[in-house]
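>>> attaching a predicted model along with its sequence, questions to come.
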Amino acid sequence: MAFSRYVALGDSFTEGVGDPDPTRPNGLRGWADRVAEVLATRDPDFGYANLAIRGRKLTAIIAEQVEPALALQPDLVTVYAGANDIVRPTVDLDALAEEYDVAVGKLASSGARVVLFTAFDPGSGGIYAPIRGRFALYNEHVRAIADRHGATIADSWRVAQRLPHGVTANDPRLWDVDRMHLGPAGHQLTAMMVLDALGVAHDLQPLPLPDLPTLSRRERLRADAAWTRGYLAPWIHRRLTGRSSGDTVEPKFPTIGRVVSPGGE
């Protein structure tokens, strides 16, 4: 399968937050860039745009990114929207799914191959465990939307099937220090998942993972307290004040252009 014009839509997940690269716009690489790098090796005229902006909820992603994406005439579109809605105190997932369905229908009717994502399984522990049921319901909506419009599913919920032995989806080595975004190893695995879902051959391999440190109970509590002060409290404050981490952020690659090689080469 070959593609010549790829446009990525979404929020921080697609923008690449957690996968730093100071040589790139917004200082980020991310799974979508990694996918584009592979696809570019198959077509010398390949072009890539990334319209994703951190903090965006589903309605904003649809309103701000779908029409600009269609104007770029892509033959491949990836969309991940809804994660920032799921974690709000209250959310009407059925109503959001109706919006999502219409937007995916527009993208699919353009003739582009559309890739949708299920949310990862937060498991029975961790900060998202209390709303695990929301994640599962969201995923059922995504699967139904994909069925209606012939979209491809990149199945994050089942990503454990491709993880190295002994590694779970909640393994901290796959996540950024903020515990909310994937780290480089997580972005690499996501890129592999997307390429596999598309049937695109690639040479990507999981990134090496360091050994997990053994922490005492006191050290874990100290680390949790530091994370609460440094990441959770600011996130809650933004929610309470109606602000977003993406309020002053622009898309990394707003138009179709040449793919940036690793390291900015």
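Looks like it came in fine.
>>> could you use CA atoms for every contact and neighbour count after this?
OK.
>>> thought Ala119 was touching Trp157, still the case?
Yes. The pair Trp157 / Ala119 is scored as a contact, 5.7 Å apart, by Cα atoms under 8 Å.
>>> out of those two, which sits in the busier spot?
Neighbours per residue (other Cα atoms under 10 Å) separate Trp157 from Ala119, with Ala119 holding more: 24 against 17.
>>> roughly how far apart are the more buried one and Asn84?
With the distance defined as Cα to Cα, to the nearest Å, Ala119 ends up 11 Å from Asn84.
>>> again with Thr152
To Asn84, Thr152 is 22 Å away according to Cα to Cα.
>>> neighbour-wise, which of those two wins?
In this view Thr152 and Asn84 are compared by other Cα under 10 Å, and Thr152 has more residues nearby, 18 against 14.
>>> quick check: nearest residue in space to that one, chain neighbours excluded?
Val115 (4.6 Å; Cα to Cα, 6 or more residues apart in numbering).
>>> do the same with Ile131
Spatial nearest neighbour of Ile131, excluding adjacent residues (Cα to Cα, 6+ apart): Val87 at 7.6 Å.
>>> the one you found: neighbour count?
Look at Val87: counted by other Cα under 10 Å, it has 13 neighbours.
>>> and the gap between it and Ala112?
Distance of Val87 to Ala112, computed by Cα to Cα: 30 Å.
>>> for the nearest residue to Ala2 once chain neighbours are set aside, the count of nearby residues, please.
Leaving aside its sequence neighbours, Ala2 sits nearest to Arg42 (Cα to Cα, 6+ apart; 6.8 Å). By other Cα under 10 Å, the residues close to Arg42 number 15.
>>> how near is Arg42 to Val200?
The value you get for Arg42 to Val200, if Cα to Cα is used, is 10 Å.
>>> what residues are shared contacts of these two?
Jointly contacting Arg42 and Val200 under the rule Cα atoms under 8 Å, 6 or more residues apart in numbering are Ala2.
>>> okay, and Thr59 sits in which element?
Element membership for Thr59 (DSSP states H and E) is helix 58-71.
>>> can you tell me what sits against that helix?
Residues from elsewhere that reach helix 58-71 (Cα under 8 Å, 6+ apart): 7, 9-11, 51-52, 81-85, 96, 99-100, 103, 107, 110.
>>> and the comparison structure, right after this:
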Amino acid sequence: MSARHAWSRYVAIGDSFTEGIGDPDPTVPGGHRGWADRVAEVLAARTDDFSYANLAIRGRLLGQIVEEQVEPALALGPDLVTVSAGGNDIIRPGSDPDELAERFDGMVERLRSGGASVVLFTGPDVGMTPVLGMVRGKTAIYNENLHAIALKHGALVADMWALRVLRDPRMWAPDRLHHSPTGHATVAAAVLDALGVDHGLDPVTPEPLEPRPWREARVEDLGWAREYLVPWVVRRLKHTSSGDGISAKRPDLQPVAGTSDTP
């Protein structure tokens, strides 16, 4: 067995990124595996009596995560918390990354109050994607604020912006908003690196993609817009969320089967 670590009660909070959307797996709670499950599996293999809860729900805004997930997470008595929040706010018109960071600061202070280690995430550099690319500047400002918050409160950072491999389209699910299984495995490795935990999730460096004919790319873009972008816009107009009616996939701390570090 690899070197042991200090954590035995891990709670993940956040939105679709942490829920694991884009990485379907009918064998796990909620039907999506994701990076947090992978991190828990590796941690479980390196200590005794390990347990894991995941309170994240797709579509949640920062305010909802603060109101709905922070206190339930603390009530579980975690010694490790991962939190990713604000991404759904950033992509909304008129959102202010500095104002969001002020609320994030208070959330991290509260999560650290019980002595738990806290890992937070910068947003990835998504300049290459059609929708998220429009908020690249706001994401960069938010990220700088998050680094300052982590330094202030002694939190750890999994720096997605610095993880340049995430710019590869194969790291993203067909909706271009969530990570693919390969992307989730790459994020899991980055989290474990931030924690200083040995793992066998080797970084993925895909071979360069062959250039595609312009017409083929435009047809694919139109298909994506029809299947994913239009429903997303309609939800914004109707003030509904993909997470309406969805419950947390692991609301309580539960044992986790250790992994051999397979992706």
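Received the coordinates, thanks. Please read all numbers here as calculations on a predicted model, not as lab measurements.
>>> which ones are touching the counterpart of Gly196 of the second structure in the first structure?
Here Gly196 of the second structure is matched to Gly199 in the first structure, going by TM-score structural alignment. Going by Cα under 8 Å, 6+ apart, Gly199 of the first structure touches Met1.
>>> do you know how far Tyr71 of the first structure is from Phe13 of the first structure?
You called it Tyr, but residue 71 of the first structure is Ala. In terms of Cα to Cα, Ala71 of the first structure sits 23 Å off from Phe13 of the first structure.
>>> over to Pro210 of the first structure?
23 Å.
>>> which residue sits closest to the aligned residue in the first structure for Tyr142 of the second structure, ignoring its sequence neighbours?
Under the alignment (TM-score structural alignment), Tyr142 of the second structure maps onto Tyr138 of the first structure. If the residues on either side of it in the chain are set aside, Tyr138 of the first structure comes closest to Leu93, at 6.6 Å by Cα to Cα, 6+ apart.
>>> likewise Val39 of the second structure?
Counting by Cα to Cα, 6+ apart, Val39 of the second structure lies nearest to Ala188, which is 5.5 Å off, once chain neighbours are set aside.
>>> host element of Val7 of the first structure?
Following DSSP H and E, the helix or strand that holds Val7 of the first structure is strand 5-10.
>>> Arg238 of the first structure too?
helix 233-241.
>>> what range in the second structure does that helix sit on?
Using TM-score structural alignment, helix 233-241 of the first structure pairs with 230-238 in the second structure.
>>> the strand holding Val7 of the first structure vs the second structure, mean deviation?
Following superposition, strand 5-10 of the first structure is found to deviate from the second structure by 0.3 Å on average (mean Cα distance after the TM-score superposition for the first structure).
>>> helices or strands next to that strand in the packing?
With contacts taken as 3 or more Cα pairs under 8 Å, 6 or more residues apart in numbering; DSSP states H and E, strand 5-10 of the first structure sits against strand 47-50, helix 58-71, strand 76-80, strand 253-257.
>>> please name whichever of those is nearest to Arg132 of the first structure.
For those, distance to Arg132 of the first structure was read as Cα to Cα. The smallest value, 17.9 Å, belongs to strand 76-80.
>>> what packs against the closest one?
Against strand 76-80 of the first structure (3+ Cα pairs under 8 Å, 6+ apart) you get strand 5-10, strand 113-118.
>>> chain center to stretch 9-25 of the first structure: distance?
9 Å (Cα atoms, centre = their mean, to the nearest Å).
>>> equivalent analysis for stretch 165-180 of the second structure, please.
13 Å.
>>> show me what counts as buried in it.
165-173, 176-180 (16 or more other Cα atoms under 10 Å).
>>> show the end-to-end separation of it, please.
13 Å.
>>> show residues contacting it.
Contact partners of stretch 165-180 of the second structure, identified using Cα under 8 Å, 6+ apart, comprise 16-17, 21-23, 124-126, 128-129, 132, 160, 181-184, 204-206, 224, 228.
>>> buried subset of those residues?
Buried members of those, scored by 16+ other Cα under 10 Å, are 16-17, 21-23, 124-126, 132, 160, 181-184.
>>> those in helices, which ones?
Among those, the members falling in helices (DSSP state H) are Ser16, Phe17, Pro181, Thr182, Gly183, His184.
>>> now render those residues as CSV, adding distance to Gln69 of the second structure.
Shown next, in CSV, are these (distance: Cα to Cα, whole Å):
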residue, distance to Gln69 of the second structure
Ser16, 14
Phe17, 15
Pro181, 25
Thr182, 27
Gly183, 25
His184, 22
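>>> hang on, Trp7 of the second structure in a strand?
No. The assignment for Trp7 of the second structure (DSSP: H, G, I helix; E, B strand; the rest coil) gives coil, which keeps it out of a strand.
>>> what lines up against it once you look at the first structure?
With TM-score structural alignment as the criterion, Trp7 of the second structure lines up with Phe3 in the first structure.
>>> okay, now its match: neighbour count?
Neighbours of Phe3 of the first structure under the rule other Cα under 10 Å: 19.
>>> contacts only, for it.
Leu39, Asp43, Phe46, Asp75, Leu76.
>>> by neighbour count, which of those residues wins?
Leu39 (25 neighbours).
>>> what residue of the second structure takes the place of that one?
Match for Leu39 of the first structure (TM-score structural alignment): Leu43.
>>> its match is in contact with Ala257, isn't it?
No. Leu43 of the second structure is beyond contact range of Ala257, at 9.7 Å (criterion: Cα under 8 Å).
>>> burial of the residue nearest to Val39 of the second structure, as a residue count?
Ala188 of the second structure has 25 nearby residues by other Cα under 10 Å.
>>> try Ile62 of the first structure
20.
>>> which residue in the second structure aligns with it?
Using TM-score structural alignment, the partner of Ile62 of the first structure in the second structure is Val66.
>>> how about the match of Tyr142 of the second structure, secondary structure?
Going by three-state DSSP: Tyr138 of the first structure is helix.
>>> in this structure it contacts Val91, no?
No. Using Cα under 8 Å, Tyr138 of the first structure is not in contact with Val91; the gap is 10.8 Å.
>>> quick one: which of the two has more around it?
Tyr138 (19 against 12).
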